[in-house]
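Trainee: just the structure for this:
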Amino acid sequence: MRLRFATYNMLDLTLSANSVQEADRQRRVVETIRAIDPDVIAVQEVKCAPGRVDRLVAELGERTGLTSVVRQVDGRDVHAVAVGDNTVHVALLWRDGLIPLPASFRAFSPAVHHHGGWRGVGYGSLVRVAFQMGGRPLMFASYHAPAFGRHRRIDQAEVALAAVTGPNAAVLVGSDFNSVGAARVGGESYDRDPYTGQPWWPDLVHQCREVTHPGTSHRADRRPAEVWEAGGLHDVAAAVRAPWVATTGHWPSCPYSVRGIRRRIDMIHATRTVLQAVRGVAVVDNEVSRAASDHLPVVAEVDLRALPMAQGAVAGR
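Mentor: Next up, the predicted model:
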């Protein structure tokens, strides 16, 4: 039995566009998700006021043939969403027939809403939920790492790690990781450094380790990814030695794109329990997906029959 898990940053998806051009772009986002036909998908950049996020994710589910509803022990229905701190949020959606384990659902949000305004920048939210699959609980999460603040990104990587992992846990996390990966294949970095050798420009202050004396020696800050690799969440594409494919760098107005910088910052991570069951990872790179968002989706295929049997509590704190 195969499971298809995807992650997708949808570029400020509102489903209520203010122009024909934007409405057409958002239609392509929905078309891309439907073409992926995921069993479970982690999405980022659901854009709306916090009070509307449940309705917006429910509408996305209707348009893609998926659901995000978790029936709680007390009978309440909640949506698998986590509010972000820049009016963009994360969610998990899944196909009909999958039944979430109610106790597994949890949202982690740094959002601060004050007098109708927002404080803070950089998103940084995570939602998780598990399903009984392959004879054991399998946890899924959607994570959007902070866009700004190198040290904040490292700290939140630790928090996110603690939120989903545990002894012998089976976990898949889809994310806009907002930094370069740290996985190594054959002694070499799976992701080349996209910044070293590039002319310095101000945006690199939140992407590089050396910022006090900009020059040709600046290098990507891989520390958030190092936290996950050391803590037991591993980059699936690197682990299965999939061909390296950028997930950003194709969008015409992106400041990285105009400088010719192509990065792979959309990732699927998994615990070792799941890695042995992964049968492939691919970036959805086609005409429609390139016109839909500044990020390309990533899809992993998992053979549920290869998951080791396990009993016990669901992972995460």
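
Trainee: C-alpha only now, for contacts and for neighbours.
Mentor: Fine.

Trainee: which other helices and strands contact the strand or helix carrying residue 281?
Mentor: With elements taken from DSSP states H and E, the one containing residue 281 is strand 278-283. Packing partners of strand 278-283 (3 or more Cα pairs under 8 Å, 6 or more residues apart in numbering; DSSP states H and E): helix 236-239, strand 298-303.

Trainee: where along the stretch 201-317 of the chain do the helices fall?
Mentor: Under the criterion DSSP state H, counting those that start in this stretch, helices of the stretch 201-317 of the chain are mapped to 223-231, 236-239, 272-275, 287-292.

Trainee: scratch that, the stretch 51-200 of the chain
Mentor: Going by DSSP H, counting those that start in this stretch, the stretch 51-200 of the chain shows helices at 53-64, 150-164.

Trainee: and the angle from the host helix or strand of residue 46 to helix 53-64?
Mentor: For residue 46, the element it lies in under DSSP H and E is strand 40-47. Interaxial angle, strand 40-47 versus helix 53-64 (axes from the mean of the first three to the mean of the last three Cα atoms, to 10 degrees): 130 degrees.

Trainee: so what's the gap between strand 40-47 and the chain middle?
Mentor: Offset of strand 40-47 from its chain centre (Cα atoms, centre = their mean, to the nearest Å): 7 Å.

Trainee: distance of the residue lying closest to residue 33 once chain neighbours are set aside relative to residue 158?
Mentor: Leaving aside its chain neighbours, residue 33 sits nearest to residue 64 (6.6 Å; criterion: Cα to Cα, 6 or more residues apart in numbering). Look at residue 64 and residue 158: by Cα to Cα, to the nearest Å, they are 33 Å apart.

Trainee: between these two, which is the more surrounded one?
Mentor: residue 64 (21 against 16; other Cα atoms under 10 Å).

Trainee: would you confirm that the more buried one contacts residue 30?
Mentor: Yes. Using Cα atoms under 8 Å, residue 64 is in contact with residue 30, at 6.2 Å.

Trainee: structure for this one too, so we can compare:
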Amino acid sequence: MATVTVASWNLLDYKMPRYRDTDGEKRNRRIAEVIRGLGADVVLVQELVSPGSGTALLHGLAKDTGMDCYAELPWISEDDAFAGTVAAADARTGYHTGALWKPGFASVPGTFATFGAEIGLWHSTATITLTSEETGPFVVMPFHLDPFDPSRRMTEAQQLVRIAARHEKLPVIGGGDNNCEAANEITDPDPYRGRPWFPKMIHQVIVTTYSPEGVPLEWEADRRPARILAAGGLVDVAAHRHTGPGPLPPTAGHHPDDPFPHRRIDRILANPAAATRVIDCRTHPSDEAKELSDHIPVSVTIDLSPSRS
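Mentor: Take a look at the predicted model:
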């Protein structure tokens, strides 16, 4: 069996340390240690924070973790044999996404593509096809949905479905910060039900009843983007495999800077060609990960033996 473990983690403002910023350097080293500890073959990251490009940040993270991040470009001549670009997807917000993979995996030349503001994304996403001697080719897709605008998140979900559909004949595994509740109310009960209203909730819920004065009286978690993803064939793998009892563990809500309740907004998605091959799903709530970020890493392990293609 040729398995591949894909992890996803929002790194919470991962930045290039300033000159003599020993605290920043130490934090980045600790993040790299957590990533190495996941043991994943591929890691999809969010919040590479830079006003320009996330390229240097992802390159530095790859170096610190001992992973690769170079996507090979199409060959035009033998001179292009070592041509490549860093697999970071730049966002106009300065909060970029990217992909890392272990040595032994290689990108298929010419398959790296990025998407951002030009298709209405608040942050960014990318797709890249990876392969190895043991596995068949598969596509990974880091993404980060809008934290503020529920309507935009629905549009972004439609775009993720469209992008993934371009690779429907291959296994596609997407991972990211969904910034909204999951589609399944059984595995993910509404974390906002019964809680007192506060203004930032407007980014995360649908208000169903207002008072005559315009004060929110009743509301529910916004699951519409997640349901678009599910209807479009991108399966929430953890929910799909969950047999209970009880809800799935949260991935956010533990950090002092997060005003929202405990909830599972970090999810790994798979198209039908990948979802049937999943053999394990995990959340990685180490003390170190919870201290470093307001998100907890998640991972899936998939059987990508060529004989199953």
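
Trainee: got a TM-score for the pair?
Mentor: Superposed pair, TM-score by TM-score structural alignment, normalised by the length of the second structure: 0.87. Supporting alignment: 292 aligned residues with a Cα RMSD of 2.3 Å.

Trainee: one step back: contacting residues around the strand holding residue 46 of the first structure?
Mentor: For strand 40-47 of the first structure, the surrounding residues in contact (Cα atoms under 8 Å, 6 or more residues apart in numbering) are 4-14, 53, 56-57, 87-95, 141-144, 173-176.

Trainee: list the contacts for residue 211 of the first structure?
Mentor: Contact analysis of residue 211 of the first structure by Cα under 8 Å, 6+ apart lists 204-205, 218.

Trainee: pick the one among those closest to residue 292 of the first structure.
Mentor: residue 204 (25.7 Å; Cα to Cα).

Trainee: and that closest one, how many residues sit next to it?
Mentor: 19.

Trainee: contact partners for it?
Mentor: So residue 204 of the first structure contacts residue 211 (Cα under 8 Å, 6+ apart).

Trainee: that one matches what in the second structure?
Mentor: Matched to the second structure by TM-score structural alignment, residue 204 of the first structure sits across from residue 201.

Trainee: ok so, going back, what's the closest of the helices of the stretch 51-200 of the first structure to residue 291 of the first structure?
Mentor: Closest to residue 291 of the first structure of the helices of the stretch 51-200 of the first structure, according to Cα to Cα: helix 53-64, at 17.9 Å.

Trainee: outside of that closest one itself, list whatever touches it.
Mentor: 14-15, 30-31, 33-34, 46-48, 66-68, 79, 81, 83, 89, 91, 93.

Trainee: let's see that with 10 Å instead.
Mentor: With contact meaning Cα atoms under 10 Å, 6 or more residues apart in numbering, helix 53-64 of the first structure is reached by 13-16, 27, 29-35, 37-38, 43, 46-49, 65-69, 78-83, 87-95.

Trainee: next, name the residue at the spatial heart of the second structure.
Mentor: The centre of the second structure sits closest to residue 176, judged by Cα atoms, centre = their mean, with a distance of 1.4 Å.

Trainee: just give the nearest non-adjacent residue to it, would you?
Mentor: The nearest residue in space to residue 176 of the second structure (Cα to Cα, 6+ apart) is residue 143, at 4.8 Å.

Trainee: what of residue 171 of the first structure?
Mentor: Counting by Cα to Cα, 6+ apart, residue 171 of the first structure lies nearest to residue 139, which is 4.6 Å off, once chain neighbours are set aside.

Trainee: surely the one you found touches residue 131?
Mentor: Yes. Between residue 139 of the first structure and residue 131 there is a contact under Cα atoms under 10 Å: 6.6 Å.

Trainee: what sits in contact with each of the two?
Mentor: With Cα under 10 Å, 6+ apart as the test, residue 139 of the first structure and residue 131 both reach 100-101, 104-105, 314.

Trainee: now the residues you listed in a markdown table, with distance to residue 184 of the first structure and neighbour count?
Mentor: Shown next, in a markdown table, are these (distance: Cα to Cα, whole Å; neighbours: other Cα atoms under 10 Å):
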| residue | distance to residue 184 of the first structure | neighbour count |
| --- | --- | --- |
| 100 | 34 | 22 |
| 101 | 34 | 19 |
| 104 | 32 | 22 |
| 105 | 32 | 23 |
| 314 | 29 | 26 |
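
Trainee: out of those, the closest to residue 254 of the first structure would be?
Mentor: Among these, and counting by Cα to Cα, the member closest to residue 254 of the first structure is residue 105, at 34.4 Å.

Trainee: counterpart of that closest one over in the second structure?
Mentor: Matched to the second structure by TM-score structural alignment, residue 105 of the first structure sits across from residue 112.

Trainee: and its match, how far is that from residue 139 of the second structure?
Mentor: For residue 112 of the second structure, the distance to residue 139 of the second structure - Cα to Cα - is 10 Å.

Trainee: joint contacts of those two?
Mentor: 126-130.

Trainee: residue 91 of the second structure contacts residue 51, doesn't it?
Mentor: Yes. Contact status for residue 91 of the second structure versus residue 51: in contact at 9.1 Å, counting by Cα under 10 Å.
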